[in-house]
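Student: predicted model and sequence below, questions to follow.
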Amino acid sequence: MKSALRSCPALGYGAVRVIRNIVFTSILGLSVAAGAVFAETPRILALGDSLTAGYGLPQDEGFVPQLQAWLDKNGAKAQVLNAGVSGDTTAGGAARLEWALASGAEGLIVNLGGNDMLRGLDPSVARANLTQILQAAQDKGLPVLLVGMIAPSNYGADYKTEFEAIFPELSAQFNTLLLPVYFAPIAAQDGGIDPTFMQDDGIHPNAEGVLRVVAAMGPKVLELLAQTGG
């Protein structure tokens, strides 16, 4: 376009410069507007372990893609960021929170504790790590949806009671939203988990299981988005 303007005898240098500036300003204006639209989309960071990462599932059938699809279908303006790391404990989540938030987020989903429980780690340690995460979120003014876990009875009644109390008590302490039990939507009548909705390892939900979990969690995520102003 610049060479074409220069070849036109009816236009002097001053006119060319004016037109060039108008074109540049228009392009810049469009870029800024596009950036503003993107910035107005609330980003929700999903901090978790393999349940969040989508272990054992095709990329579009994991928790984060399915939650994103649920939000899109329900007209929610949001971007869900996958900060799930398979095998992560609450300690790992606490250690990488600042890094995970470095790209920015307006809300936080915390789904950690399952690996602490599977390893039989002291519930007081999991509580301390989750407290660190929630305190950091509170300091940054981030609303949080805390996802709870239950413990099997084979660790003993005391362990089960202490572990399961972590989530509602911390939710009350930090005034977060709470989904009491991640696996509740795919629970069996005997109190276990329906194998129909699980992968062969018996630990991770299959695509249909994730779909049910997302359907149950979705309204809570809408509440979270409302707290971000989105």
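Tutor: That came through fine. No experiment lies behind these values; they were computed from the predicted model shown.
Student: every contact and neighbour count from this point should use C-alpha atoms.
Tutor: Will do.
Student: where do the strands sit along the chain?
Tutor: Ranges of strands in the chain, per DSSP state E, are 43-48, 79-84, 107-111, 144-147, 177-179.
Student: ok and the first one relative to strand 107-111, angle-wise?
Tutor: With axes from the mean of the first three to the mean of the last three CA atoms, to 10 degrees defining the directions, strand 43-48 sits at 10 degrees from strand 107-111.
Student: contacts for strand 43-48?
Tutor: If you take CA atoms under 8 Å, 6 or more residues apart in numbering as the criterion, strand 43-48 is touched by 52, 64, 78-85, 88, 93, 97, 100-101, 104-112.
Student: still on that earlier bit, redo the strands of the chain as a markdown table? Include mean neighbour count.
Tutor: Compiled in a markdown table, the strands of the chain are given as follows (neighbours: other CA atoms under 10 Å):
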| stretch | mean neighbour count |
| --- | --- |
| strand 43-48 | 25 |
| strand 79-84 | 21 |
| strand 107-111 | 24 |
| strand 144-147 | 25 |
| strand 177-179 | 20 |
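Student: which of these sits closest to residue 57?
Tutor: strand 79-84 (13.5 Å; CA to CA).
Student: tell me what that closest one is packed against?
Tutor: Packed against strand 79-84 by the contact rule (3 or more CA pairs under 8 Å, 6 or more residues apart in numbering; DSSP states H and E) you find strand 43-48, helix 50-53, helix 63-73.
Student: off-centre distance for the first one?
Tutor: Which is strand 43-48. 2 Å (CA atoms, centre = their mean, to the nearest Å).
Student: over to the last one?
Tutor: Distance of helix 63-73 from its chain centroid, counting by CA atoms, centre = their mean, is 11 Å.
Student: and stretch 79-92, by the same measure?
Tutor: Taking the mean of its C-alpha atoms, stretch 79-92 sits 9 Å from the chain's own mean (CA atoms, centre = their mean).
Student: want to compare, so here's the second one:
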Amino acid sequence: MRLSFPLASLLLAPLLALGLVTGAAQARPLKVAVLGDSLSAGYNLPPGQGLTRQLEAALRQDGFDVTVGDTAVSGQTSAGGLAGLDWMLGDKPDLVVVELGANDMLRGIDPKSTRANLDKILSTLKDRHVPAILAGMKAQPNLGADYVAAFDKIYPDLAKQYALPFYPFILDGVALDPKLTIADRMHPNGDGVAVMVRGLKPLVAKALTTLNGGAAAGK
């Protein structure tokens, strides 16, 4: 049967509309959320110098249409991150960078508790089909060999368990360097954050490329 032009238009209109809606959804910027603490929140740094802002700027410079939310909270522990996870996921991020545990370590919290909290965070992300990247932390030697061994195993173990992209130490190349930290010698300054971003960015870029269906940035 040959359709008249008006009837054919009516039948095709919903399909065309669906295609436009789908195209619009794909065209929106991808959302990255950082579930982190003061190391990501830009503690005592000027606006724009924290990890989320520097990471977003670096990714955009590479051609990614992306936003990185200011979701890191100074003082956050793994328990606090778990408690706030549902709230953060309410913004429907496409990718989550999990950077937690430094405050657990500094407070001497039992590594079993830290592991359990991070495990629950990662299992929740997996269950909700939200890709994740795990950024690790290392314990200070003065906490004792047993504590250090138990704490330092948390991150590689969970990265392997969940087959996650893994950045072993968020402060790699930054920790204890007076040129890259603020006066407390613990938190990164703007230049230190830039080092962190250079380390994390390849993992984030690869994940975003996968989310783009394998298309490179700007394609």
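Tutor: Ah, there it is. Predicted model, so just to flag it, every value in this text is computed and none were measured.
Student: need the TM-score from the superposition.
Tutor: After superposition, the two chains reach a TM-score (TM-score structural alignment, normalised by the length of structure 2) of 0.84; 194 aligned residues with a CA RMSD of 1.8 Å.
Student: quick one: the helices in structure 1, in order.
Tutor: Under the criterion DSSP state H, structure 1 carries helices at the ranges 2-6, 13-39, 50-53, 63-73, 90-100, 114-118, 123-139, 157-174, 207-228.
Student: still on that earlier bit, determine which stretch of the helices and strands packed on strand 79-84 of structure 1 is the most buried.
Tutor: strand 43-48 (a mean of 25; mean count of other CA atoms under 10 Å).
Student: that strand aligns to what range in structure 2?
Tutor: Aligning strand 43-48 of structure 1 against structure 2 (TM-score structural alignment) gives residues 31-36.
Student: again, but for stretch 126-135 of structure 1
Tutor: So stretch 126-135 of structure 1 sits over residues 114-123 in structure 2, by TM-score structural alignment.
Student: want to throw the helices and strands packed on strand 79-84 of structure 1 into a markdown table with distance to residue 168 of structure 1?
Tutor: Output for those, formatted as a markdown table (distance: least, CA to CA, whole Å):
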| stretch | distance to residue 168 of structure 1 |
| --- | --- |
| strand 43-48 | 18 |
| helix 50-53 | 20 |
| helix 63-73 | 23 |
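Student: for stretch 174-187 of structure 1, the distance to its chain's centre please.
Tutor: 14 Å.
Student: right, I mislabeled it, should have said stretch 78-92 of structure 2
Tutor: 12 Å.
Student: touching that stretch from outside, list them.
Tutor: Contact with stretch 78-92 of structure 2 is made by 31, 33, 35-36, 71, 100-101, 104, 114, 117-118, 120-121, as judged by CA under 8 Å, 6+ apart.
Student: farthest-apart pair in those residues, please.
Tutor: Using CA to CA, the contacts of stretch 78-92 of structure 2 span at most 27.2 Å, a distance reached by 31 and 104.
Student: what does residue 185 of structure 1 correspond to in structure 2?
Tutor: Under the alignment (TM-score structural alignment), residue 185 of structure 1 maps onto residue 173.
Student: so what's its match closest to, chain neighbours aside?
Tutor: Closest residue in space to residue 173 of structure 2, ignoring its immediate chain neighbours: residue 195 at 7.1 Å, by CA to CA, 6 or more residues apart in numbering.
Student: please identify which of the helices and strands packed on strand 79-84 of structure 1 is closest to residue 4 of structure 1.
Tutor: Closest approach to residue 4 of structure 1 among those is made by strand 43-48 (43.9 Å; CA to CA).
Student: how about the nearest residue to residue 56 of structure 2, chain neighbours excluded?
Tutor: The shortest distance from residue 56 of structure 2 to any non-neighbouring residue, by CA to CA, 6+ apart, is to residue 68 (5.4 Å).
Student: need the counterpart of the one you found in structure 1.
Tutor: Correspondence of residue 68 of structure 2 to structure 1, assessed by TM-score structural alignment: residue 80.
Student: returning to that earlier point: give me the number of residues near the match of residue 185 of structure 1?
Tutor: Residue 173 of structure 2 has 13 neighbours, counted by other CA atoms under 10 Å.
Student: same check on residue 207 of structure 2?
Tutor: Residue 207 of structure 2 has 18 neighbours, counted by other CA under 10 Å.
Student: distance check, it against residue 191 of structure 2.
Tutor: Taking CA to CA, to the nearest Å as the measure, residue 207 of structure 2 and residue 191 of structure 2 are separated by 25 Å.
Student: circling back to that earlier point, of all the helices and strands packed on strand 79-84 of structure 1, which lies closest to residue 148 of structure 1?
Tutor: For these, the distance to residue 148 of structure 1 is smallest for strand 43-48, at 11.7 Å, taking CA to CA.
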